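the following comprises the amino acid sequence and a computationally predicted model.
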Amino acid sequence: MDAIYRHQRHIYDASRKFYLLGRDRLIDELAPPERGSVLEIGCGTGRNLIRIAQAYPGRACFGLDVSSAMLETARRSVARAGLTDRIGLAQADATDFDPLALFGRAGFDRIVISYALSMIPPWQGVVEEALRRLAPGGELHIVDFGDQHALPGAFRTLLNRWLALFHVTPRRDLAAVLAGCATRAGATLQARSLHRGYAALAVLRRAG
C-alpha cells in the first residue's frame, strides 16, 4: 500500500472528491452519541476524520490504516486542523487489530469504512472485524462503489477500466455479503443504492 500511495497521497483528496460519492452523506448521518467514539478503518489522509471531528465536537475520533505513507499525510493534516488532541491515529491491519492496544479502548460507538473495501482483497474479513469492535448499540457505516446496476453500459465499462488502474475492485455482492455478516453478528442492516448504483451506503447496527 505504501508503494501505491507514496505519490498519490499528495493529490488524493483533490482528485477523489469528484468520484468518491456519498462520503459526506455518511458523515451527516453518522450521529455518534454525546461523548461517544468514532473509528475510521482505512482512514487514508484523514479527510473524513477531520470532518467528523469538526461536525461532532466532544466525540473522540480514531483512525487506522495499513499505509505508513498515508498516516504521515494524515498526521500533518490533523495537526494543521488543530485536532491532534481529538484524533488518534495508528498503523494496523484492518482484518485483525487490537483497539485496546492501539487506542486504549475495547470498542467504538461508530465505525466508518469509506471506499476502502474496494481496495482490500480480504474485505469480508474487514467487515467482520469491524463488527466485532463495535460497542453494544454501536453502528458500522460503510460507503463504497455499488453494483452499477443502472449505469449506462459504456460508462460502466470505462469506469471499471479506470478504477482498475488504481487497484480498485467494486464489490458487486456487497449488499449480500453485508447481510450475511449482519446475521452472523446479530446485527441489523440498512443498505441503499446511490446514483443509479454508482455507490452504496450501508449501516449495520449491533444490538444494545
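In hand now; what should we look at? Keep in mind that this is a model prediction, so the values were computed, not measured. Numbering: from 1, shown residues only.

please count neighbours and contacts with C-alpha atoms only from this point.
OK.

mind listing what's buried in the longest strand belonging to the chain?
As assigned by DSSP state E, the longest strand anywhere in the chain is strand 134-145. For strand 134-145, burial by neighbour count (16 or more other Cα atoms under 10 Å) applies to 134-135, 138-145.

which is the succeeding secondary structure element to it?
Where DSSP states H and E defines the elements, the next helix or strand beyond strand 134-145 is helix 153-164.

for the chain, what spans make up the helices?
Secondary structure of the chain (DSSP state H): helices located at 2-8, 12-16, 23-28, 47-55, 68-80, 99-103, 123-132, 153-164, 174-185.

show me what the fourth one is packed against.
Put plainly, it is helix 47-55. On a contact count with 3 or more Cα pairs under 8 Å, 6 or more residues apart in numbering; DSSP states H and E, helix 47-55 meets helix 23-28, strand 60-65, helix 68-80, strand 87-91.

excluding its backbone neighbours, what's nearest the residue most central in space within the chain?
For the chain, residue 113 is the residue whose C-alpha lies nearest the centre (Cα atoms, centre = their mean; 1.7 Å). Leaving out its chain neighbours, the residue that sits closest to residue 113 by Cα to Cα, 6 or more residues apart in numbering is residue 142, at 4.9 Å.

hold the first one in mind and look at this next one:
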Amino acid sequence: MDRIYRRQRVIYDLTRRHYLLGRDRLIADLAPGSGTVLEVGCGTGRNLVAAARRHPAARFYGFDVSPAMLETATAALARAGLGGRVEIAQADATAVAAGALFGRPGFDRVFISYVLSMIPDWRAALERAAEALAPGGRLLVVDFGPQDGLPRAFGRGLFAWLALFHVHPIGDLPVALGDLAARHGLALDCRSLHRGYAVYAVLERPGA
C-alpha cells in the first residue's frame, strides 16, 4: 500500500471526491450520539475529519495498514484540531482485533468506505469488522457496485481504470454481506446506489 499511495496520498482526496459516491451519506447516517466510531482503512483521515465534525459528541478511532497514509491522516487531524477526539493506529484489516488495539470492548459504529475492493482477503476484513461491533452497534459499508444499471462500456472502462490502482470491485458483495449477517446474527439493509454504481449496506447487531 505504501508503494501505491506514497505519492498519491498528496492528491488522493482531491481526485477521489468525484467518484467515491455515497461516503458522505454514510458519514451522515452514522448517528453515533456520544458513542464510539471506528473506521476500517482510514487512509488520509478525510472521513474521520468529516465524521468528527458532523458528530461532535462521539469519540473516533481509525486504523490503516499504510504508515504513509497514517502520516497524512495525523497531519489532517492536527490541522482540524481533532487530535484529542480521534485516535489512529497501524493495523491490517484482515487480522486486527480492533477492540484490543484501542483498549475497548467494542464500538457503537464501525464503517468501511471504499476499502474492501482494495483488500485481497476482503471477506476476512468484513469478519473482523463485524467482530468489533458492540451490542446494538452498526456496521456501515459502501463500495463499488456491479454497474449493472449503467452502460456496459462505462462499467468496463471504470473497472479497467480502477485496476491500475489495485482496486477490484466485488461483484458478489451483497451476497457476502447477507452471509455475514446470517452468521453473526445481524440485521441487514443492503441497497444499490446510482443505478448500481455503489453498494450501500447497514448491518446492525441486536442490543444487550
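Thanks, I have the structure now. Note that this is a predicted model, so its numbers are computed, not measured.

give me the TM-score for this pair.
Once superposed, the chains reach a TM-score of 0.98 (TM-score structural alignment, normalised by the length of the first structure), with 207 aligned residues with a Cα RMSD of 0.8 Å.

surely residue 106 of the first structure is in contact with residue 136?
No: with contacts counted by Cα atoms under 8 Å, residue 106 of the first structure stays clear of residue 136, the gap being 11.0 Å.

and the residue of the first structure most remote from its centre, how far from residue 161 of the first structure?
Checked against the mean C-alpha position of the first structure, the extreme residue using Cα atoms, centre = their mean is residue 154, at a distance of 28.3 Å. Relative to residue 161 of the first structure, residue 154 of the first structure is positioned 11 Å away (Cα to Cα, to the nearest Å).

next one: residue 189 of the first structure
Distance of residue 189 of the first structure to residue 161 of the first structure, given as Cα to Cα: 31 Å.

over to residue 5 of the first structure?
Going from residue 5 of the first structure to residue 161 of the first structure by Cα to Cα gives 19 Å.

could you dump the helices of the first structure to TSV with distance to residue 40 of the first structure?
Formatted as TSV, the helices of the first structure follow (distance: least, Cα to Cα, whole Å):
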stretch	distance to residue 40 of the first structure
helix 2-8	18
helix 12-16	16
helix 23-28	11
helix 47-55	7
helix 68-80	12
helix 99-103	12
helix 123-132	10
helix 153-164	22
helix 174-185	18
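
among the ones you listed, which comes closest to residue 91 of the first structure?
helix 68-80 (6.6 Å; Cα to Cα).

measure the mean distance from the closest one to the second structure post-superposition.
Helix 68-80 of the first structure: mean distance to aligned residues in the second structure after superposition is 0.2 Å, counting by mean Cα distance after the TM-score superposition for the first structure.

from the chain's centroid, how far away is that helix?
How far helix 68-80 of the first structure lies from its chain's middle: 17 Å, per Cα atoms, centre = their mean, to the nearest Å.

run through who's touching it.
Helix 68-80 of the first structure is contacted by residues 2, 5-6, 9-10, 44-47, 50, 65, 84, 87, 89-91 when judged by Cα atoms under 8 Å, 6 or more residues apart in numbering.

one more time with 7 Å
Residues outside helix 68-80 of the first structure that contact it (Cα atoms under 7 Å, 6 or more residues apart in numbering): 2, 5-6, 9, 44-46, 50, 65, 84, 91.

are any of these buried, and which?
Here, 16+ other Cα under 10 Å leaves 5, 9, 44-46, 50, 65, 91 buried among the contacts of helix 68-80 of the first structure.

so who does residue 89 of the first structure touch?
Counting by Cα under 7 Å, 6+ apart, residue 89 of the first structure touches 62-64.

separation between the nearest residue to it once chain neighbours are set aside and residue 181 of the first structure?
Leaving aside its sequence neighbours, residue 89 of the first structure sits nearest to residue 63 (Cα to Cα, 6+ apart; 4.8 Å). From residue 63 of the first structure across to residue 181 of the first structure, the span is 22 Å (Cα to Cα).
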